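[1] This is a predicted model, with the sequence first.
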Amino acid sequence: MDIRKLDRAAVLETLRILEQAEPEDWDRPTPCTGWTLRQLVAHMTAQHHGFAAAAAGIRTGLAAWHPGALGDDPLKTYRTAAEAALAAFAEQAVLTREFSLPEISDTRRFPATVAIGFHFLDHVVHGWDLARTLGVSLDLDEGTTEAALVIALRVPDDERRLGPDAQFRPALPTAPGAHPLDLVLTTLGRSPDWSAPARQGPSAHHD
């Protein structure tokens, strides 16, 4: 499993989806309770910057991972952050490093493959969030979603999922024979049936 190749595919898919967003879409609700599309993308942007710093061996405090403003061109701001993370992960020596990830632990450091796996899983799930928000398809092959499921199943399903700032919610029941992507979602507490209100007007997209 080439985790960097998988991560790149997931991140590029988030960009493809966001390129379909219209100006009025940035205030739409998302599967992340209480977050609009703009707030979700601000979170994703901060994650890219945080992981890029960690990949470079820079130890940052938790405040550096907090979302900031996206400005007048949120897609451009997000693209810049995503490209920074992908470039940091692509460095030849990165797989020999350990990452400091204060959102997960303020004491532990994580092997690069594990840390990039966290980033990969996050952007598979957030790619689905973006797609559902905009009413478009998520185009990831089954091998990619199966790899994400392997990582998702390792995420502890305990009291840490109950807090207001939890990254994931308690796991949900899954229908027999579910697709790997649906298993990823339910394992991390998301309902595959979630959908946003229909987009209005001629700019609306369809699957």
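    Nice, thanks for sending it over.
[2] only C-alpha atoms for contact and neighbour calcs from this point on.
    OK.
[3] Tell me which helix or strand comes right after the longest helix belonging to the chain.
    When every helix of the chain is counted residue by residue (DSSP state H), the longest turns out to be helix 112-134. For helix 112-134, the succeeding helix or strand toward the C-terminus, using DSSP states H and E, is helix 142-152.
[4] helices or strands up against that following helix?
    helix 112-134, helix 180-187 (3 or more CA pairs under 8 Å, 6 or more residues apart in numbering; DSSP states H and E).
[5] one more structure, for comparison:
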Amino acid sequence: MNPWPEIHRQRLAVADLLDDLKPADWDHPSLCDGWTVRDVAAHLTLQQLRLRDVFGLVRHWKGGMHPTIQAAARRQAAALTPAQIVADIRDTAAARRYNFGVTPVETLIDLLVHSQDIAIPLGRTHPMPPEAAAVATRRVLTMRIPPPPPSVRVVAGLHLTATDIGWSYGDGPEVRGPIAALLLVSTGRTVALPQLTGPGAALLAARSQTA
């Protein structure tokens, strides 16, 4: 799958989602622990970082990649108004640059997952295309460089089966559910656990609580 047409569509869809937010929504907690909706939205304006930009991140190193990325998102959120964040995402929708050190599929993963980080806590529905979610989930589960998220260990030894598209991955007790839910759980979003069934679902839920 060429990810760029879907990246274009997802950026426009995220911009439309953000356009519809009330002022108070921007300060609402997202699914990302310690991140507001505004932080997550600002993070999505940082999808075209070059090597020199990475050196800039290193200058603001916070002891680990996750806190460093979070700090960069907060700086961006403080520097831009909500309208500017939306405009930036929409204006760069068709751009085919991507962050140094990753692939374009990671850009797609960010859009698919972070849009849910924004929508779900606000009680909004933001559809995720199953075909794109399938590509993203397989990439998350097979990543080596950059390293996969720690949540990938939670689904290790389980057989994941999508119920809305022909897709499966892994061996072991089966866990069934929509591909969007499988992607969210594979990236540490336990809010999707109730959508999953099968012999391995209880094991997955137990692992998620102790991860």
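    Great, that's in hand. Computed from a prediction, not measured in an experiment: that's the story for all the values here.
[6] just to revisit the earlier point, distance to residue 22 of the first structure and mean neighbour count for the helices and strands packed on helix 142-152 of the first structure - can I get that in TSV?
    Compiled in TSV, these are given as follows (distance: least, CA to CA, whole Å; neighbours: other CA atoms under 10 Å):
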stretch	distance to residue 22 of the first structure	mean neighbour count
helix 112-134	9	23
helix 180-187	26	22
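[7] so who does residue 186 of the second structure touch?
    Residues counted as contacts of residue 186 of the second structure (CA atoms under 8 Å, 6 or more residues apart in numbering) are 137, 140, 141, 151, 152, 154, 155.
[8] shouldn't the fifth one be in contact with residue 141?
    Yes - contact criterion CA atoms under 8 Å: residue 152 of the second structure and residue 141 qualify, at 6.1 Å.
[9] Report the contact partners of the residue nearest the centre of the first structure.
    Central residue of the first structure (CA atoms, centre = their mean): residue 123, 2.6 Å from the mean position. With CA under 8 Å, 6+ apart as the criterion, the residues that contact residue 123 of the first structure are 7, 10, 11, 14.
[10] so what corresponds to it in the second structure?
    In the second structure, the residue paired with residue 123 of the first structure according to TM-score structural alignment is residue 111.
[11] gap between its match and residue 6 of the second structure?
    In this view, residue 111 of the second structure and residue 6 of the second structure are 10 Å apart by CA to CA, to the nearest Å.
[12] In the helix or strand encompassing residue 70 of the second structure, which residues are buried?
    Using DSSP H and E, residue 70 of the second structure sits in helix 65-79. Neighbour counts over helix 65-79 of the second structure (16 or more other CA atoms under 10 Å) mark 68, 69, 70, 71, 72, 73, 74, 76, 77 as buried.
[13] how much does the next helix or strand after it deviate in direction from helix 65-79?
    Scanning forward in sequence from helix 65-79 of the second structure, with DSSP H and E defining helices and strands, the next element found is helix 82-91. Using axes from the mean of the first three to the mean of the last three CA atoms, to 10 degrees, the inter-axis angle of helix 82-91 of the second structure relative to helix 65-79 is 110 degrees.
[14] Which ones among the contacts of residue 123 of the first structure lie within strands?
    Within the contacts of residue 123 of the first structure, membership in strands is found for no residue, as judged by DSSP state E.
[15] Show me which of those are buried.
    When burial is judged by neighbour count using 16+ other CA under 10 Å, the buried members of the contacts of residue 123 of the first structure are 7, 10, 11, 14.
[16] Map the first one onto the second structure.
    Read it as residue 7 of the first structure. Looks like residue 7 of the first structure aligns to residue 7 there (TM-score structural alignment).
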